[in-house]
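K.L.:
Structure, please.
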Amino acid sequence: MGFHRYVALGDSFTEGVGDPDPHRPNGLRGWADRVAEALAVHQPDLGYANLAVRGRKLGQILDQQLEPALAMRPDLVTVYAGANDIMRPQVDLDALVAAYDAGLGRIAATGARLLVWTAFDPGGSAIYRALRGRFALYNELVRESADRHGATVVDFWRMRDYRDWRYWDTDRMHMSTLGHQRMAVHVLDTLDVSHDLPLPTLPERETPGRAQRLAADLAWTRSFAVPWVHRRLTGRSSGDTVTPRHPDLGPFA
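P.N.:
Below is the predicted model:
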């Protein structure tokens, strides 16, 4: 079937952080733009809105994005949420997904095709590995909610090719341009939409020496880890001054 009104909700993952494009709003492209572009080939009158904003927690996504999305009467909705909650020092996963479930129920009740994501498996990351159990529990609760509402799950946890760091940005938190393209291909295939978007060609794998690895880790700590911790301690977010890239449903361009 063709989609006429596609609305994307979420945080930095859906906003497109890690995939720079100076000619687009917020200087980003991202997997959702790629999906909309492919959908528009089949449905030239496609309306597309992307309400995602980096740093948003699940409650903020529901409070700030759900009502505007429903007002657009979408027939396709994608939602990625929860990662910014999971990485907080404390989180009540049952309460978190209960709120998520209520929001997903409202979207599903409209009859729109609904796609939701599990969180990525951090088992291959020295930084996030300690949270693996929390991620796994969250994912199981999300799968239960998706089953309850007839939503399609994009199972990021099981996409093992993302264990390859060439799919990730230098901040080690967001997908790179190649990662966003790979995700767009997966989403289009999940929707059973024909497209000509190729799987990305990965660059040759580098094998840095110990000194290079230490230098890279130090640069990452200074440029990304320390600012991230500082924002957490001061109650600020990377999205405090950011607005949605495509706040209104309009033609894809």
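K.L.:
all contacts plus neighbour counts: C-alpha atoms, from now on.
P.N.:
Noted.
K.L.:
buried sites along stretch 14-27?
P.N.:
Within stretch 14-27, the residues that count as buried by 16 or more other CA atoms under 10 Å are 14-19, 26.
K.L.:
Could you do stretch 86-99 as well?
P.N.:
For stretch 86-99, burial by neighbour count (16+ other CA under 10 Å) applies to 86, 93, 96-97.
K.L.:
what's in contact with it?
P.N.:
With contact meaning CA atoms under 8 Å, 6 or more residues apart in numbering, stretch 86-99 is reached by 58-59, 82, 85, 131, 134-135, 137-138, 141-142.
K.L.:
farthest-separated two in the residues you listed?
P.N.:
Using CA to CA, the contacts of stretch 86-99 reach their maximum pairwise distance at Gly59 and Leu131, which is 20.3 Å.
K.L.:
Name the nearest of the buried residues of stretch 14-27 relative to Ile127.
P.N.:
Closest to Ile127, out of all of the buried residues of stretch 14-27 and judged by CA to CA, is Gly18, at 18.3 Å.
K.L.:
Just give the closest residue to the closest one, not the sequence neighbours.
P.N.:
In this structure, Gly18 finds its nearest non-sequential neighbour in Ser176, 4.8 Å apart by CA to CA, 6 or more residues apart in numbering.
K.L.:
coming back round to it: out of the contacts of stretch 86-99, who's the most crowded?
P.N.:
The most crowded member of the contacts of stretch 86-99, judged by other CA atoms under 10 Å, is Gly82 (26 neighbours).
K.L.:
what number of residues lie near the residue nearest to Phe224 when sequence neighbours are not counted?
P.N.:
For Phe224, ignoring the flanking residues on the chain, the nearest one in space by CA to CA, 6+ apart is Asp171 at 6.0 Å. Asp171 has 15 neighbouring residues, counting by other CA under 10 Å.
K.L.:
Here is a second sequence; please produce its structure as well for comparison:
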Amino acid sequence: MSRLFVAIGDSFTEGVGDWEPRLPNGVRGWADRVAKQLSKEDPQWRYANLGIRSRRLDRIIEEQIEPALAMNPDVISFYAGGNDILEFRKDLDKVLADYRAAVDRLAASGAQILLFTGFDIPVHPMLAPFKRRNWKFNDCVRELAAQYGDTVTLVDYWQWDVYADRRMWDVDKLHMNRAGHRYMAIRILELLGANHQLVFEPFADARRIGFIQATRRDVEWLRQWVLPMFGRRLRGVTLGDELAPRWPQPIYPAQGMKKLHRKRSRHKIANLTAPPAP
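P.N.:
Modelled structure (predicted):
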């Protein structure tokens, strides 16, 4: 009997930072890795991923929740609100109220719900005020997990010290890199009680860098990532505006995700190049 895992959310769910050009939107991510391992244990597992980078909570609620529930999933992962936390003009109390209502809707489906805290990322002092908003968001997530008991599985990765290592993060310092996504997949599979074949090798001791080199890195990071991010917010555009969900319909990961993506891409090209019907 087939079972279904549906992932909804923003860049965290889409897989940004775990770059893979042979998969949809050029990324893999922890959710693909979880789905693949579930399918190795049982090839009847199906998987859909509706996450799109830069999505705010309101659009995730509007665009993803009902399509996800219409698939009648057994497991739903829900990560949303991170982009709202980074906008001071967003009323955080309103964001949290909308988040609670979304979790209520998901939990009413009877599926197992995965909720996530946000990691307390070491950031430049310029971004420190956002940390307090993140702490308040995390408190809300934990309260909901306690409220719903066995219906909700809490992925409390705020508590996982391994993410304090900068080698778990992509160059933008906001998204996990391949190692970070792999470790996340391992921990989620463990929380689900699923067998898996993933391995995470501990890092060697980090190489220390001097003050001048660290300052240069911070300046370059601000120039390449932080300022463009806030510039996009001021213009009202996002990196996900031209993207579609990676796996909008359930697939069988056991059939090979890269193979399925190639087949889907060929089908799309064939439709674009086909002559119009008479």
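K.L.:
packing partners for the longest helix seen in structure 2?
P.N.:
For structure 2, the helix that runs over the most residues, judged by DSSP state H, is helix 128-148. Applying 3 or more CA pairs under 8 Å, 6 or more residues apart in numbering; DSSP states H and E, one finds that helix 128-148 of structure 2 makes contact with helix 82-85, helix 92-107, strand 112-116, strand 152-155.
K.L.:
Relative to Val75 of structure 2, which of these is closest?
P.N.:
The nearest among these, by CA to CA, is strand 112-116 at 4.7 Å.
K.L.:
Mean distance between the closest one and structure 1 after superposition?
P.N.:
When structure 1 is overlaid, strand 112-116 of structure 2 sits 0.6 Å from its aligned residues on average, using mean CA distance after the TM-score superposition for structure 1.
K.L.:
Which strands and helices lie in contact with that strand?
P.N.:
Where contact means 3+ CA pairs under 8 Å, 6+ apart, strand 112-116 of structure 2 is packed against strand 75-79, helix 128-148, strand 152-155.
K.L.:
For Asp241 of structure 2, find the nearest of these.
P.N.:
Nearest of these to Asp241 of structure 2, taken as CA to CA: strand 75-79 at 18.6 Å.
K.L.:
mean deviation of the closest one from structure 1?
P.N.:
Compared with structure 1 after fitting, strand 75-79 of structure 2 deviates on average by 0.6 Å (mean CA distance after the TM-score superposition for structure 1).
K.L.:
what's the angle between that strand and strand 112-116?
P.N.:
Counting by axes from the mean of the first three to the mean of the last three CA atoms, to 10 degrees, strand 75-79 of structure 2 lies at 20 degrees to strand 112-116.
K.L.:
Ala119 of structure 1 versus Trp157 of structure 1, what's the distance?
P.N.:
Noted for Trp157 of structure 1: a distance of 6 Å to Ala119 of structure 1, by CA to CA, to the nearest Å.
K.L.:
who touches both of those two?
P.N.:
Both Trp157 of structure 1 and Ala119 are in contact with Asn139, where contact means CA under 8 Å, 6+ apart.
K.L.:
The two - which one has more neighbours?
P.N.:
Neighbour tally, Trp157 of structure 1 and Ala119, criterion other CA under 10 Å: the higher count belongs to Ala119, 25 against 17.
K.L.:
Can you say which helix or strand has the more buried one in it?
P.N.:
Counting by DSSP states H and E, no helix or strand carries Ala119 of structure 1.
K.L.:
From Ala98 of structure 1, how far out is it?
P.N.:
From Ala119 of structure 1 to Ala98 of structure 1 the distance is 16 Å (CA to CA).
K.L.:
can you check Arg163 of structure 1 too?
P.N.:
Per CA to CA, Arg163 of structure 1 is found 29 Å from Ala98 of structure 1.
K.L.:
now swap in Val7 of structure 1 and tell me
P.N.:
Look at Val7 of structure 1 and Ala98 of structure 1: by CA to CA, they are 22 Å apart.
K.L.:
likewise Glu144 of structure 1?
P.N.:
11 Å.
K.L.:
now do Leu39 of structure 1
P.N.:
Separation of Leu39 of structure 1 from Ala98 of structure 1 (CA to CA): 32 Å.
K.L.:
now Arg132 of structure 1
P.N.:
Counting by CA to CA, the gap from Arg132 of structure 1 to Ala98 of structure 1 is 21 Å.
K.L.:
any idea which helix or strand carries the counterpart of Leu197 of structure 1 in structure 2?
P.N.:
Under the alignment (TM-score structural alignment), Leu197 of structure 1 pairs with Leu198 of structure 2. Leu198 of structure 2 belongs to no helix or strand when elements are defined using DSSP H and E.
K.L.:
Verify the stated contact: Leu198 of structure 2 with Ile186.
P.N.:
Yes. Contact criterion CA atoms under 8 Å: Leu198 of structure 2 and Ile186 qualify, at 6.4 Å.
K.L.:
if you count what's nearby, which of the two comes out ahead?
P.N.:
Ile186 (22 against 13).
K.L.:
residues in contact with the residue nearest to Thr177 of structure 1 when sequence neighbours are not counted?
P.N.:
In this structure, Thr177 of structure 1 finds its nearest non-sequential neighbour in Asp19, 4.4 Å apart by CA to CA, 6+ apart. Asp19 of structure 1 sits next to 28-30, 175-177, 180 when contact means CA under 8 Å, 6+ apart.
K.L.:
Could you list which of the residues you listed belong to helices?
P.N.:
Using DSSP H, 30, 177, 180 are the members of the contacts of Asp19 of structure 1 that sit in helices.
K.L.:
was I right about the first one contacting Arg24?
P.N.:
No. At 10.2 Å, Gly30 of structure 1 does not count as touching Arg24 under the criterion of CA under 8 Å.
K.L.:
possible to save the buried residues of stretch 14-27 of structure 1 as JSON lines with secondary structure and distance to Glu204 of structure 1?
P.N.:
Formatted as JSON lines, the entries for those read as follows, by DSSP: H, G, I helix; E, B strand; the rest coil; distance: CA to CA, whole Å:
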{"residue": "Thr14", "secondary structure": "helix", "distance to Glu204 of structure 1": "27"}
{"residue": "Glu15", "secondary structure": "helix", "distance to Glu204 of structure 1": "28"}
{"residue": "Gly16", "secondary structure": "coil", "distance to Glu204 of structure 1": "24"}
{"residue": "Val17", "secondary structure": "coil", "distance to Glu204 of structure 1": "23"}
{"residue": "Gly18", "secondary structure": "coil", "distance to Glu204 of structure 1": "20"}
{"residue": "Asp19", "secondary structure": "coil", "distance to Glu204 of structure 1": "20"}
{"residue": "Asn26", "secondary structure": "helix", "distance to Glu204 of structure 1": "30"}
